[in-house]
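# no sequence for this one, just the structure:
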């Protein structure tokens, strides 16, 4: 097939590499001409994937019209902050019958829209062709052909299975899921929790605190997700707990690294400068706090991280506030129904 990946960051480059390894005619679009020259001549992307050797067959282009021409599969892999602009520029050039997917873990902060909703605005008939690529998948490990499993979520089974066939190989296993909302929320909100786990590490806390943040963070993600129409089962899968674990525990995780720097006393600007690449959790927590208020969902961990990032609260103070909250059930939403009348 003919595929194009829009966005030559680490994840976009890794997806383009998988497609090339599977024998597809693949173009990688990058805004920067010098990066395209590097990929085409040296077959490297040193800024985003240092030391990785890219397939000789991978072609990079900075011309959006040229990159999109005649493609069967279009995958958006740009930072969430750039998604609206790239979708707007690409809309008149998208194929009339190809699969349109995104691999972006975040929201449009200005509107609170999920990325599939941003893509839907590009055409009234796109929903049946839309898909989401997500799951625990550090780009550094994918380009090294280390075993990785991901999820493709789509409104239509045929769309999900087409992408599954295009991407799946001996080191890259792909599952399908009909829950687009859940897949997007799990992939996006886990970045917030990774920031919190990184802060705990930076403060010198141990495994107990990190496990608590991951577990209670997953409860918050599922709580908001179910209010927004997602299946709770999705959050027990690869795009939920799977992605949460890898993002909260890996040395590759930008969100964990940024959180650790914040816990060590750096300002947000200093932490982001040291990481040097997009830290999606920072923007995501803004949209999430607004969504939680809109849907009347309690998300104390997300709120505490928001306060550290944007209200000047010290991470240690945020921890004390979380630990001092009013006592409660672990299964808040169902405790009364499960144990009634004993628990009333």
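Arrived safely. Computed from a prediction, not measured in an experiment: that's the story for all the values here.
# going forward, measure contacts between C-alpha atoms and count neighbours the same way
OK.
# nearest spatial neighbour of residue 94, skipping sequence neighbours?
residue 68 (6.7 Å; C-alpha to C-alpha, 6 or more residues apart in numbering).
# and stretch 163-174, which residues are buried?
For stretch 163-174, the neighbour count (16 or more other C-alpha atoms under 10 Å) marks 163-164, 166-169, 172, 174 as buried.
# put this beside the first:
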């Protein structure tokens, strides 16, 4: 059995995909009223038209969901630390798989280190890559990266969590997988702003390419392998998130580019990640110009026109 902590779109989609293949799942959400309605109707407001299979047990009881040895942590990155703090059990030997993408603002680290700090006796892993919850829930073919520093545990998780339509590739490069998933959201905001402001597809292609260079630069600085960034968790996720209106980060960027308000209830991981990246870059003397202008845009400290001027006025150099 598997516990999934977080009944948003992605957590619920993973529950549907696994239960459809016969894996019993306990799905936890923090809102008792919403979970009671989900248990009764078997319909999630996050996934219209998708019925929850009978193999999914729905609960607002965190302890009940956390009793399983494999837990998927499907909450926003900035909520991960609080979730882990609410788990009373030490979770010795449990496999905690982070399904969030970003950098924790309080610590400047990715989800695996947040897990290790909170639950040192547990085994951290990361599930990331190009995926929309609706596609996973509908059973459309999707490939993701499963990153775990323990090769045997990664192998076991890969087989436990893969389905006929959800194919997982494993790696031991946790840092590379985490940073690829986190940084692509920053570039997606930039690309959304580019299209929202009417700057065109050529400008978006340039942002994606130079953004990928930033992603690779920061990841290499922290010891990641280049091939990880060229895989699903980096380039693959970048291609999806920077080109689709289904991406929340991309839509947020479009709103910035059009000078429109964005729904504050929608989680935009890339905004917080841009702030965290800018801090790390300043601390370590790294050049991350796209991340810096995204942080300024998201904070309302710069306009799209000013951000564009900042990027285009940089000194010319070799690629």
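Looks like it came in fine. If you're wondering where the values come from, they're calculated on a predicted model, not measured in any experiment.
# now what about the TM-score between them?
Aligned and superposed, the two chains score 0.97 in TM-score terms (TM-score structural alignment, normalised by the length of the second structure); 319 aligned residues with a C-alpha RMSD of 1.3 Å.
# measure the residue nearest to residue 94 of the first structure to residue 198 of the first structure for me?
Relative to residue 198 of the first structure, residue 68 of the first structure is positioned 39 Å away (C-alpha to C-alpha, to the nearest Å).
# quick one, what contacts residue 60 of the first structure?
27-30, 36-37, 39-40 (C-alpha atoms under 8 Å, 6 or more residues apart in numbering).
# and it, what helix or strand is that in?
strand 59-61 (DSSP states H and E).
# tell me, the helix or strand just after that strand lands on which residues of the second structure?
Going down the chain from strand 59-61 of the first structure, the next helix or strand is helix 64-68, by DSSP H and E. Alignment of helix 64-68 of the first structure against the second structure: residues 62-66, by TM-score structural alignment.
# which other residues reach that stretch?
Against stretch 62-66 of the second structure from outside (C-alpha under 8 Å, 6+ apart): 3-5, 26-30, 59, 87-88.
# Please apply the same query to stretch 191-208 of the first structure.
Residues from elsewhere that reach stretch 191-208 of the first structure, judged by C-alpha under 8 Å, 6+ apart: 209-210, 213-214, 217, 244, 247-249, 255-264, 280-282, 284-285, 301-302, 305, 315-316.
# just how off-centre is it within its chain?
Distance of stretch 191-208 of the first structure from its chain centroid, counting by C-alpha atoms, centre = their mean, to the nearest Å, is 19 Å.
# now stretch 309-316 of the first structure
24 Å.
# The first structure: strands as residue ranges?
Ranges of strands within the first structure are 2-6, 25-29, 59-61, 73-76, 99-102, 107-108, 113-114, 130-134, 148-154, 172-177, based on DSSP state E.
# Output the ones you listed in a markdown table, with distance to residue 236 of the first structure appended to each entry.
A markdown table is the format used below for the strands of the first structure (distance: least, C-alpha to C-alpha, whole Å):
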| stretch | distance to residue 236 of the first structure |
| --- | --- |
| strand 2-6 | 29 |
| strand 25-29 | 33 |
| strand 59-61 | 37 |
| strand 73-76 | 26 |
| strand 99-102 | 22 |
| strand 107-108 | 21 |
| strand 113-114 | 20 |
| strand 130-134 | 14 |
| strand 148-154 | 13 |
| strand 172-177 | 13 |
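# What residues in the second structure pair up with the lengthiest helix in the first structure?
Secondary structure of the first structure per DSSP state H: the longest helix is helix 180-202. Aligning helix 180-202 of the first structure against the second structure (TM-score structural alignment) gives residues 174-196.
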